[in-house]
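Chemist: Have a look at this fold, sequence not included:
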């Protein structure tokens, strides 16, 4: 009998344990605490486009030359207070996006994605040494595909019936974080740890792609590990205190500025 089950049975009100309810589910995911990870900053990475219109114009040029653009982003999960948190980037105190970017036309999918993740989050030079600096990214399941049917800001989790040549496909992958890892964020961005409940049904702030992440992760069961490597909670289990869970700024934000030429848009809507 596990330590967790023993503790539950020794409580004042031991639970009624139902039969197993875990058939046909993926492997349980182990989440490590936020305190296990080291965060730093590196040189500024300016946005390639000064406005939404410029971004869409570049997309059109890419499509005419190379066909549909392939974009890869990662859902990196850790935990705080035994509640899953998603690591994401914030730009100009307003726009949110997952780590990743579009692939170069010649890139193979997974290796190209790892290269884009390194551009965003890998430490540089001798900034850090030790465990977790050069760990390989563990790219897991594809959790969603979003399609851009035209040279417009809207993306959909399906291809509309009248569209035969979508202009972009964005894939979201689950990334299993190791026990320890070193991450560095460009100075003009912030790296946040956002709890699932903050994302859920919050399209006004995060857009439809990011607010859908709790749905995408609901297929998994989680076990939560403490700083010493001990499993301290599992799914299903008791919920955390929501008052203690807020987005946490991990690094960056020193040079938060971006020009939008008057366009005001939530980044999750157009990235």
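Modeler: Nice, I can see it. Keep in mind that what you see is a predicted model, and the values were worked out from it rather than measured.
Chemist: Please make it C-alpha for all contacts and neighbour counts, starting now.
Modeler: Fine.
Chemist: element containing the one residue sitting closest to the centre of the chain?
Modeler: The residue lying closest to the centre of the chain (C-alpha atoms, centre = their mean) is residue 75, at 2.9 Å. Taking DSSP states H and E as the criterion, residue 75 maps to strand 69-80.
Chemist: Output the contacting helices and strands for that strand.
Modeler: Applying 3 or more C-alpha pairs under 8 Å, 6 or more residues apart in numbering; DSSP states H and E, one finds that strand 69-80 makes contact with strand 29-31, helix 52-66, strand 83-91, strand 100-102, strand 168-175.
Chemist: which outside residues touch it?
Modeler: Contacts of strand 69-80 with the rest of the structure, by C-alpha atoms under 8 Å, 6 or more residues apart in numbering, involve 31-34, 59, 62-63, 84-88, 98-103, 105, 113, 167-177, 224, 245.
Chemist: mind listing the strands for the stretch 151-271 of the chain?
Modeler: With DSSP state E, counting those that start in this stretch, the ranges of strands along the stretch 151-271 of the chain come out as 168-175, 182-186, 189-195, 222-225, 231-234, 248-252.
Chemist: sorry, back to before: show the buried residues in the contacts of strand 69-80.
Modeler: 31-34, 59, 62-63, 84-88, 98-103, 113, 167-177, 224, 245 (16 or more other C-alpha atoms under 10 Å).
Chemist: dropping in the other structure now:
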């Protein structure tokens, strides 16, 4: 392996446990309502910034991405929208705790280790389409969406909302599979191809 590549220690999936907390309320369930609300917020606060964490584990030394799954077809990374003016790293830590930990004051939340930003996607208009670049004719994009590596400790307890499952999705299933995971998530293995993954046995 090239020593210049960033290194990431990845621990076995069996090292992590999952507990359940109260269900997460889904306020807007259809695209029309979601984008109408996004437009309202854009007019009030400006461009939306979203942050997401890529948490990695391994099974049989193959990297897997931890994702929240709802029902049979909806997958998402832990993360979400930042508050106006909120720092990206602190906002991601807040969102990780909300998605993956008990609801406690910040001083009792996990010490999330946020690593490198690995991707940025842009939403030019109030539609579902996002791109890994901002089209040159778009002067005011409606959302920027950033993904960061999150370095996990060798053991950790996750606490997820009752209406979601925490699943480990292998790279080979994610890669080039937009029909199931969408274009953003199916590109994760490619985005992480410059990293050296060390499959730990502890």
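Modeler: Happy to help now that I have it. Just so it is clear, the structure is predicted and the values come from calculations on it, not from any experiment.
Chemist: rewinding a little: between the strands of the stretch 151-271 of the first structure, which one is nearest to residue 270 of the first structure?
Modeler: strand 168-175 (11.2 Å; C-alpha to C-alpha).
Chemist: Provide the aligned range in the second structure for the closest one.
Modeler: Counting by TM-score structural alignment, strand 168-175 of the first structure pairs with residues 143-150 of the second structure.
Chemist: mean deviation of the matching stretch from the first structure?
Modeler: Superposing on the first structure and averaging over aligned pairs (mean C-alpha distance after the TM-score superposition for the first structure), stretch 143-150 of the second structure comes out at 0.5 Å.
Chemist: Now do that stretch: everything it contacts.
Modeler: With C-alpha under 8 Å, 6+ apart as the test, stretch 143-150 of the second structure has contacts from 47-56, 112-124.
Chemist: run the last query once more with 7 Å
Modeler: 47-55, 113-123 (C-alpha atoms under 7 Å, 6 or more residues apart in numbering).
Chemist: Equivalent analysis for stretch 197-211 of the first structure, please.
Modeler: Identification of contacts with stretch 197-211 of the first structure by C-alpha under 7 Å, 6+ apart yields 96, 212, 214, 266, 268, 269.
Chemist: Kindly recompute the last result at 6 Å.
Modeler: Outside stretch 197-211 of the first structure, the residues that touch it by C-alpha atoms under 6 Å, 6 or more residues apart in numbering are 214, 268, 269.
Chemist: What range does it cover in the second structure?
Modeler: Matched against the second structure by TM-score structural alignment, stretch 197-211 of the first structure falls on residues 172-186.
Chemist: Could you list the buried residues of that stretch?
Modeler: 174, 175, 176, 181, 183, 184, 185, 186.
Chemist: Now tabulate those in TSV and tack on distance to residue 30 of the second structure.
Modeler: As requested, those are exported to TSV (distance: C-alpha to C-alpha, whole Å):
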residue	distance to residue 30 of the second structure
174	24
175	27
176	26
181	18
183	19
184	19
185	20
186	22
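Chemist: just to revisit the earlier point, identify whichever of the strands of the stretch 151-271 of the first structure lies nearest to residue 5 of the first structure.
Modeler: Judging those by C-alpha to C-alpha, what sits closest to residue 5 of the first structure is strand 231-234, at 9.9 Å.
Chemist: Counting neighbours, show which residues of the closest one come out buried.
Modeler: For strand 231-234 of the first structure, burial by neighbour count (16+ other C-alpha under 10 Å) applies to 231, 233, 234.
Chemist: cool, and stretch 127-135 of the second structure?
Modeler: For stretch 127-135 of the second structure, burial by neighbour count (16+ other C-alpha under 10 Å) applies to 130, 134.
Chemist: State the number of residues packed around the nearest residue to residue 148 of the second structure once chain neighbours are set aside.
Modeler: Excluding its sequence neighbours, the residue lying closest to residue 148 of the second structure (C-alpha to C-alpha, 6 or more residues apart in numbering) is residue 117, at 4.2 Å. When neighbours are counted by other C-alpha atoms under 10 Å, residue 117 of the second structure registers 16.
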